[in-house]
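Asks: Pasted the sequence and its predicted model underneath.
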Amino acid sequence: MTGIELLSFNTAEIQAILLSLKVAFYCALVSLPFALWLAHIMARRSFYGKSIIESLVHLPLVLPPVTTGYLLLLMFGTNGWIGQWLYSTFNIKIAFSFYAAVLASIIVSFPLIVRSIRTAIEMVDTDLEDASRILGVNRLKTFFRITVPLALPGIISGTVLAFARSLGEFGATITFAGNIAGETQTLPLAIYSNMQVPGQEGTTLRLVLVSVVLSFIVMAISEWMVRRMKARKFN
């Protein structure tokens, strides 16, 4: 394959690449506030059933992705527990749509962002938070003025991890969102589809290289941002 052929993307390939980036963006955007809230609770509070909640949050890390996708289908499918109510009440159909791809990515990547942010918050000195509250600053302002800035490298790292994990999500997406070209066919699904077709080795290689390059760029940006935040912290 020549260099020109390697860079000759067709419409379907471009759609898959852009869709993957769009899904990953929404996944990180939606996950961040919920992960920040939950990570803070896990890091700073002790309560009955905490270990159960922690296990549920981290369950997608050990479950086969297809199992996660099937459970989502049971809940949010047209005949599912939640999906049926959404469809009959608001005419909203989630399964086998763009929203299903985003939701699948959120569920699969959520443990990564929560763990990263929780670790960062646990490393923040609680004496600083206590001093802030003693000076009359309420808990919410203390959280955003003290805790979040000090834990920012971990928050950034976790968000980028969620973004990167979403780029590589396959099993839950194909089960819950399907493999619909232009709507739910993300980059990993496009790679899988082209692998099944004889004579599409060139297309498969192009998409694989794009996947590698995107993942490398995302992780490199993450490392650069974390290093920069740490450098500012110690200056």
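Replies: That came through fine. Everything quoted here is computed from the prediction, not taken from an experiment.
Asks: From here on, just use CA atoms for contacts and neighbour counts.
Replies: Noted.
Asks: which one is residue 108 nearest to, not counting chain neighbours?
Replies: residue 60 (5.5 Å; C-alpha to C-alpha, 6 or more residues apart in numbering).
Asks: Might you report the residue contacts of the most centrally placed residue in the chain?
Replies: Nearest to the geometric centre of the chain sits residue 162, at 3.3 Å (C-alpha atoms, centre = their mean). For residue 162, the contact set (C-alpha atoms under 8 Å, 6 or more residues apart in numbering) comprises 24, 27-28, 106, 109-110, 112-113.
Asks: also this one, for the comparison:
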Amino acid sequence: MQLSPLWLSFKTAFIATIIVFIVGVFLARIIGRNDFPGKSIVEAVILLPLVLPPTVVGFGLLFLFGKNGPIGQLLMNWFDVQIVFSWYAVIIAAVVVSFPLMYQSAAGAFQQYDANMENAAYTMGASKWKVFWTISFRLAWPGLLAGLVLSFARALGEFGATLMLAGYIPNVTDTIPLAIYFAVESGNMELASFWVIIIVALGFSAILWLNWWSKRNMMRYTAKRSK
């Protein structure tokens, strides 16, 4: 039995999570803490993949990154890079579908503490970068970690958009969800059951750990408040 779907899924989810964490924290910090005209529209666009069917998201990505799409043509003409039916397509699909979870968690995390703590640091001469790392990031970390875990789990289980954009190519785009689907299609229920057990165990472990960590963090916070 080849374990390439497991390795590919982990690699894809890991890279996608790093990307959505960096971009999600940045945008949540910029957009979430500031009011400007059209903010609701911008946030609606960011969160749209969360409510759309994965196949619709995949169709949109196929339109953008296909050979005749605006981004696909640009990449092909300038860099001779084809996105569709490649591992890059798997990464892009995972990033797009998991990004809303990271952004939503990060935006909520940056809004849950008193902004006067940051303002006090600014008045004392601290730079924005120093305030972010020493105050904002530390106070928002519990929410950011929750978004990180949920984004990883979502990227690990992505199916519809990946199938539309990357297709199923053994050892190239065969993530666990795709391996399950095509194993069932070929009548190999034993292989499908094996991958189902693996991905259920991974998802369950991620959620279980997140719940345990949240309760532990809440107990520590309550203990500090009671002192």
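Replies: Happy to help now that I have it. All values reported here derive from a predicted model rather than from experimental measurement.
Asks: if we can go back for a sec, tell me which element the residue opposite the residue nearest to the centre of the first structure in the second structure once aligned is part of?
Replies: Using TM-score structural alignment, the equivalent of residue 162 of the first structure in the second structure is residue 151. In this assignment (DSSP states H and E), residue 151 of the second structure forms part of helix 137-156.
Asks: what's the mean deviation for that helix versus the first structure?
Replies: With mean C-alpha distance after the TM-score superposition for the first structure, helix 137-156 of the second structure departs from the first structure by a mean of 0.5 Å once superposed.
Asks: Can you list the helices and strands that the helix or strand that that helix is followed by packs against?
Replies: Note on helix 137-156 of the second structure: by DSSP H and E, the next helix or strand toward the C-terminus is helix 160-166. Contacts defined by 3 or more C-alpha pairs under 8 Å, 6 or more residues apart in numbering; DSSP states H and E place helix 160-166 of the second structure against helix 54-65, helix 87-111.
Asks: on average, how far is the first one from the matching bit in the first structure?
Replies: Taking mean C-alpha distance after the TM-score superposition for the first structure, the mean distance separating helix 54-65 of the second structure from the aligned residues in the first structure is 0.9 Å.
Asks: Provide the contact partners of that helix at residue level.
Replies: Residues outside helix 54-65 of the second structure that contact it (C-alpha under 8 Å, 6+ apart): 49, 69-73, 83-84, 93, 97, 159-165.
Asks: what's the answer for stretch 214-234 of the first structure, then?
Replies: 150, 152-154, 156-157, 160-161, 164, 167.
Asks: at 7 Å what do you get?
Replies: Here stretch 214-234 of the first structure makes contact (C-alpha atoms under 7 Å, 6 or more residues apart in numbering) with 153, 157, 160, 164.
Asks: With respect to residue 38 of the first structure, which of these is nearest?
Replies: Closest approach between the contacts of stretch 214-234 of the first structure and residue 38 of the first structure, by C-alpha to C-alpha: residue 157, at 16.4 Å.
Asks: so what's the closest one up against?
Replies: 116, 222, 226.
Asks: Buried subset of the contacts of helix 54-65 of the second structure, written for PyMOL?
Replies: Buried members of the contacts of helix 54-65 of the second structure, defined by 16 or more other C-alpha atoms under 10 Å, are picked up in PyMOL with:
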select buried, resi 49+71+72+73+83+84+93+97+159+160+161+162+163+164+165
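Asks: residues in contact with the residue mapped onto residue 207 of the first structure from the second structure?
Replies: Aligning on TM-score structural alignment places residue 207 of the first structure opposite residue 195 in the second structure. Counting by C-alpha under 7 Å, 6+ apart, residue 195 of the second structure makes contact with 176, 180.
Asks: quick one: residue 56 of the first structure and residue 99 of the first structure, what's the gap?
Replies: Distance, residue 56 of the first structure to residue 99 of the first structure, by C-alpha to C-alpha, to the nearest Å: 22 Å.
Asks: Of these two, which one has the most company?
Replies: residue 99 (17 against 12; other C-alpha atoms under 10 Å).
Asks: quick revisit: what are the buried residues along the helix holding residue 151 of the second structure?
Replies: Residues 137, 139-140, 142-156 are the ones in helix 137-156 of the second structure that count as buried (16+ other C-alpha under 10 Å).
Asks: by how many degrees do it and helix 87-111 diverge?
Replies: 150 degrees (axes from the mean of the first three to the mean of the last three C-alpha atoms, to 10 degrees).
Asks: Off-centre distance for helix 137-156 of the second structure?
Replies: Centroid separation between helix 137-156 of the second structure and its chain, computed with C-alpha atoms, centre = their mean, to the nearest Å, is 9 Å.
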